[in-house]
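>>> Okay, sequence plus prediction incoming.
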Amino acid sequence: MKAYPKDQKEAVVKRLRELLSDPNAPRGAIADLAKQVQIPKTTIYIWNRELKDQIDRQDPTKRTPASLWSSEAKFQAVLATATMSELQLGEYLRTKGILKEELNDWRITCSKANDKTGEAVSKYRSALASEKVRSKKFESELNRKEKALAETYTLLELLRKSPGDLSGTKRSNDLPFRSPTCK
């Protein structure tokens, strides 16, 4: 890739930032920009990707799907929206890319986060106990199968390496077994 002067790159990146912030930007605007400034499209697209990455680093919740948000970011979203009106809430949800149902689920999760006496703890403990029993069962079954496999392998190796049953074989150079032409 050709090196471009820093001021030229900054001017193009500034225009890219304007295009990113404009929701009504036409399709192919980046290609048109490349023609205007006479820089290859691929270079402009690389700069655009770098700009998007920079924006993502500044505000990780801006472009990441809500399902990938950290628990702290979800909690901050719940706190930020607690006092908002419906209109403000709708705008916030659109800008952050959150569904209202997701936000409601996060509110419920946050409200139950410190519930140590409720049924959630007993459910968790019973589920943990059943998983431990299940894990122990799988472990014992795995050990049993490993032992059987090792035994089978050993038997197969013995069969492969053993000389076989030699009691019924006779040497052809013994006198009684020679052909009549050899006598």
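Looks like it came in fine.
>>> When you work out contacts or count neighbours from here on, use the C-alpha atoms and nothing else.
Fine.
>>> Grab the longest helix from this structure for me.
Across the chain, the longest stretch assigned as helix under DSSP state H is helix 119-161.
>>> and it, what does it pack onto?
Applying 3 or more CA pairs under 8 Å, 6 or more residues apart in numbering; DSSP states H and E, one finds that helix 119-161 contacts no other helix or strand.
>>> host element of the closest residue to I44 other than its chain neighbours?
Once flanking residues are discounted, I44 sits nearest to A34: 6.5 Å by CA to CA, 6 or more residues apart in numbering. In the assignment (DSSP states H and E), A34 maps to helix 29-37.
>>> Next up, a structure to set beside the first:
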Amino acid sequence: MLPPNNMPLGQLAKEEGISVATLAKWRAEARAKGQLLPDANAGPEGWTSQDKLAAVIETASMNEAELAEYCRRRGIYPEQLAVWREACARANDWERAAASRIARETRDDKKRIQQLERELARKEKALAEAAALMILRKNVWSAPLLQVA
């Protein structure tokens, strides 16, 4: 299952006479222990984020020659590792960016709510005035005419 072979589980199961379920279980246990075991049929683009993080951690202290050897064994390019390293470095910034975006949206929402409340109050006041005028107009037309003596 390890690179450079990266044999699919079905093929490995057939060659070794071990069930695919057993191999999948072993791979999951190895991954849980932190070992890098990407899916064989998925290229480096299909690696899980855990696999990519493990590769970044494994290569953090390597010099250029060791890194090149590591990449050859794993079937990846140093540029891919650099992209993954950058993504890992930015991974914790999303929380701060999300928090500032949420704060900005909350501020905008509060302003919009205040504007809508002012508009509603203005319309309620206008409606009350219109109702008062209608009542006054009704009272004027329905009042008996005063007779002058």
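Nice, thanks for sending it over. These figures come from a predicted structure and were not determined experimentally.
>>> TM-score for these two?
The pair, once superposed, lands on a TM-score of 0.42 when counted by TM-score structural alignment, normalised by the length of the second structure; 80 aligned residues with a CA RMSD of 3.7 Å.
>>> my read: the residue nearest to I44 of the first structure touches Y45, true?
No. Contact status for A34 of the first structure versus Y45: not in contact, 9.1 Å apart, counting by CA atoms under 8 Å.
>>> residues touching V133 of the first structure, list them.
V133 of the first structure is in contact with no residue at all, counting by CA atoms under 8 Å, 6 or more residues apart in numbering.
>>> That one and Q8 of the first structure: what is the separation?
To Q8 of the first structure, V133 of the first structure is 66 Å away according to CA to CA, to the nearest Å.
>>> go on, K14 of the first structure?
Where Q8 of the first structure is concerned, K14 of the first structure sits at a distance of 10 Å (CA to CA).
>>> what's the answer for E119 of the first structure, then?
The value you get for E119 of the first structure to Q8 of the first structure, if CA to CA is used, is 62 Å.
>>> now A73 of the first structure
For A73 of the first structure, the distance to Q8 of the first structure (CA to CA) stands at 37 Å.
>>> Which of these two has more residues huddled nearby?
For A73 of the first structure and Q8, the more surrounded residue by other CA atoms under 10 Å is A73, and the numbers stand at 14 against 11.
>>> State the helix or strand in which the more buried one lies.
helix 71-81.
>>> Buried residues, that helix. List them.
K74, F75, A77, V78, T81 (16 or more other CA atoms under 10 Å).
>>> wait, isn't the first one in contact with W106?
Yes. Taking contacts as CA under 8 Å, K74 of the first structure lies within contact range of W106: 6.7 Å.
>>> returning to that earlier point: what's the helix holding A73 of the first structure packed up against?
Identification of packing neighbours for helix 71-81 of the first structure by 3+ CA pairs under 8 Å, 6+ apart yields helix 100-111.
>>> Swap in 10 Å and give it another go.
Packing partners of helix 71-81 of the first structure (3 or more CA pairs under 10 Å, 6 or more residues apart in numbering; DSSP states H and E): helix 86-96, helix 100-111.
>>> Give me the angle between it and helix 100-111.
110 degrees (axes from the mean of the first three to the mean of the last three CA atoms, to 10 degrees).
>>> Could you tell me the angle between the direction of helix 71-81 of the first structure and that of helix 86-96?
Helix 71-81 of the first structure runs at 150 degrees relative to helix 86-96, counting by the same axes, to 10 degrees.
>>> do you know how far A129 of the first structure is from E139 of the first structure?
For A129 of the first structure, the distance to E139 of the first structure - CA to CA - is 15 Å.
>>> go on, A120 of the first structure?
Counting by CA to CA - A120 of the first structure and E139 of the first structure are separated by 28 Å.
>>> next one: G90 of the first structure
51 Å.
>>> Which of these two has more residues huddled nearby?
Comparing G90 of the first structure with E139 by other CA under 10 Å, the one with more neighbours is G90, at 15 against 12.
>>> any idea how far the more buried one is from K136 of the first structure?
Going from G90 of the first structure to K136 of the first structure by CA to CA gives 49 Å.
>>> residues touching A126 of the second structure, list them.
Going by CA atoms under 10 Å, 6 or more residues apart in numbering, A126 of the second structure touches L120, A132.
>>> for V140 of the second structure, same thing?
Listed by CA under 10 Å, 6+ apart, the contact set of V140 of the second structure reads M134.
>>> mind checking which helix or strand it is in?
In this assignment (DSSP H and E), V140 of the second structure forms part of helix 93-142.
>>> about what we covered before: could you export the buried residues of helix 71-81 of the first structure as JSON lines, including distance to Q54 of the first structure?
As requested, the buried residues of helix 71-81 of the first structure are exported to JSON lines (distance: CA to CA, whole Å):
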{"residue": "K74", "distance to Q54 of the first structure": "21"}
{"residue": "F75", "distance to Q54 of the first structure": "24"}
{"residue": "A77", "distance to Q54 of the first structure": "22"}
{"residue": "V78", "distance to Q54 of the first structure": "25"}
{"residue": "T81", "distance to Q54 of the first structure": "26"}
